[in-house]
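Novice: Mind looking at a prediction? Sequence and model below.
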Amino acid sequence: MKYIFFLLALILTSSVVFAQQGNTNVTGVIINGSNDEPLEGVNIVNINQVTGSTTNSKGEFEIVAKANDTLHLSYLGFKSIKVKVTNDWIKFGSSTIALTELALALEEVVVNQFRLTGYLEVDIAQVPINTNYQYSISGLQYGYEAGKGTGVNKILSSIFNPADFLYNTFGKKAQEMKKLKQMKQNDEIRDLLSSRFDREMLTVLLQVDRVDLDEIVRQCNYSKDFINTATDLQILDAISGCYEEYKVLSRGRK
């Protein structure tokens, strides 16, 4: 009898531990730290699981996570933070998280002056010509601009260059680059990235800084105009395509 009781206790304990270690849905409320008002539209990304969510009008959110996962919270005009998912959070339910407002400063705006003559042919000649090429991205209804070269030819010059920037970058970040496919397949992540231009989520998920992220895209032979104007989703698709080409070339190189 004692043996059976001990066995049942062991099974129950194991079940509790397994439940704590496995994925579950954690909930929370995000508020403005200065006035305790709920914040709607805050972006929440689970860096470990590569899943995303946003807060509703009451500041509430729900996201798949497990203990020790890290959630990245970002909202326009507020300081982004990282929050660790704890066993207590999972056990006791919703948690309230406060974000701190940033002091917003207007950047200097430079307006290029054109001396318009009233003659169409003369005035058009003053407008800079964009020499980029148009490419399409799966899942989008419109194209984007990129530099010359498509397919494997885009990175041949980089992969066989002595500096080997792409090889060193992708080769050393294999785990982070595996998240590319997860990011592309997650509808929440794609929706979040499609309306963002700050590269913050990409740098967090791929564990690179903004300078390195721009350099990766540039080495993949995308234009400066594309890098400056593309949405985060377009940058994601550009890096993802380049990474797939890199894998093909790196196998041949080995």
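Specialist: On my side now, so go ahead. Not measured: the values here are computed from a predicted model. Numbers count the residues shown, from 1 in each chain.

Novice: Please make it C-alpha for all contacts and neighbour counts, starting now.
Specialist: Will do.

Novice: Quickly note the distance from residue 126 to residue 104.
Specialist: Applying CA to CA, to the nearest Å, the value for residue 126 to residue 104 is 34 Å.

Novice: structure B:
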Amino acid sequence: MKRVLFLLIFCLGTGLIMAQEDKDVIIEGKVLNDANDEALENVNIVNLNKVKGTTTDSEGAFKVRAAVNDTLYFSYLGFKSIRVRVTNDWLKYGEIKIKMTELGIALEEVVVRPIQLTGYVEVDARIIPIYDNYRYRIAGLGSGYEGGSTQPGAVNKVLSAIFNPADFLYNVFGKRPKQMRKLRQMKEDDDIRNLLQSKFDRETLMAVLQLERVDIDEILNKCSYSSDFIKTANDLQILDAISECYEQYKVLNRDRG
């Protein structure tokens, strides 16, 4: 009888532990500068598993929904981005202090070549360069495709990219279904959208999608986005572009074995 009772208690205890590990709760913490323990405000925090985001307040404090073994991604301008795994100790002891290390930023010399204007509108209008990128829309495929400048063959390039999906995209999208499904979650989370709108470093996208920056650039290139867009778009625009490309990819590759 005692033996049966012991096994029952053991099973119940194990079940409670497992349930706790799978359960989402609100966890709290503070983000500090490792050099002087000063609070860091507006640090971007993303739960990579749940694709939920938040930021720290003026005292460096934050709250985010997470479960045991979820990974939180911390990024802040001028500091090294870090990943922190949520543990049972975090849930047990409450608020945890996260310390971030400041980076030394070396700026490369930039040569600025100003446009020499004459003061005559008709002449200056011909001198100032205009960068136009065109998007082509094909009936039945929803959104358009950016073909870059109007160089000869731009339309053919777009058609080729659409109707002959590159093996690169198949390998990237096809082998990362879980990561690609996170695109929709990211688009639906206002905190993450606001976060990405002010960023241009691609770091958060790289962390969530488990891609390198060169892979992100190549995805956009294969999806016929211009080099100007790839260089100048903020992270939110990049997210929307990759998401659009992935949705089109799913339609065009649904019969592919």
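Specialist: Looks like it came in fine. Here the structure is a predicted model, which is why all the values come from computation and not from measurement.

Novice: Superposing both, give me the TM-score.
Specialist: The TM-score (TM-score structural alignment, normalised by the length of the first structure) is 0.86; 242 aligned residues with a CA RMSD of 2.6 Å.

Novice: Tell me which of residue 126 and residue 104 of the first structure has more neighbours.
Specialist: residue 126 (11 against 8; other CA atoms under 10 Å).

Novice: Which secondary structure state does that one sit in?
Specialist: Assigned with DSSP: H, G, I helix; E, B strand; the rest coil, residue 126 of the first structure falls in the coil class.

Novice: how about it, what does it touch?
Specialist: residue 114 (CA atoms under 8 Å, 6 or more residues apart in numbering).

Novice: Kindly report the same for residue 203 of the first structure.
Specialist: Residue 203 of the first structure sits next to 209, 210, 213 when contact means CA under 8 Å, 6+ apart.

Novice: what does it align to in the second structure?
Specialist: Residue 203 of the first structure maps onto residue 206 in the second structure, with residues paired by TM-score structural alignment.

Novice: so is that match in a helix, a strand, or just coil?
Specialist: For residue 206 of the second structure, the secondary structure call by three-state DSSP comes out as helix.

Novice: do you know how far residue 229 of the second structure is from residue 147 of the second structure?
Specialist: 11 Å.

Novice: The two - which one has more neighbours?
Specialist: residue 147 (24 against 17).

Novice: if I read this right, the more buried one contacts residue 159, doesn't it?
Specialist: No: here residue 147 of the second structure does not reach residue 159: they are 9.6 Å apart, not a contact under CA atoms under 8 Å.

Novice: how many other residues sit next to the aligned partner of residue 30 of the second structure in the first structure?
Specialist: Counting by TM-score structural alignment, residue 30 of the second structure corresponds to residue 29 in the first structure. Neighbouring residues of residue 29 of the first structure were enumerated by other CA under 10 Å; the total is 19.

Novice: Kindly confirm my reading that residue 29 of the first structure forms part of a strand.
Specialist: Yes: counting by three-state DSSP, residue 29 of the first structure falls inside a strand.

Novice: which residues touch it?
Specialist: With CA under 8 Å, 6+ apart, residue 29 of the first structure has these contacts: 38, 55, 58, 59, 60, 61, 94, 95, 96, 97.

Novice: ok, now how distant is it from residue 56 of the first structure?
Specialist: Using CA to CA, residue 29 of the first structure is found at 9 Å from residue 56 of the first structure.

Novice: and what of residue 253 of the first structure?
Specialist: 49 Å.

Novice: More neighbours: these two, which one.
Specialist: Between residue 253 of the first structure and residue 56, counted using other CA under 10 Å, residue 56 has the larger neighbour count: 16 against 9.

Novice: Which residue lies closest in space to that one, excluding its sequence neighbours?
Specialist: With CA to CA, 6 or more residues apart in numbering as the criterion, residue 56 of the first structure has its nearest non-adjacent residue at 5.1 Å, and that residue is residue 40.
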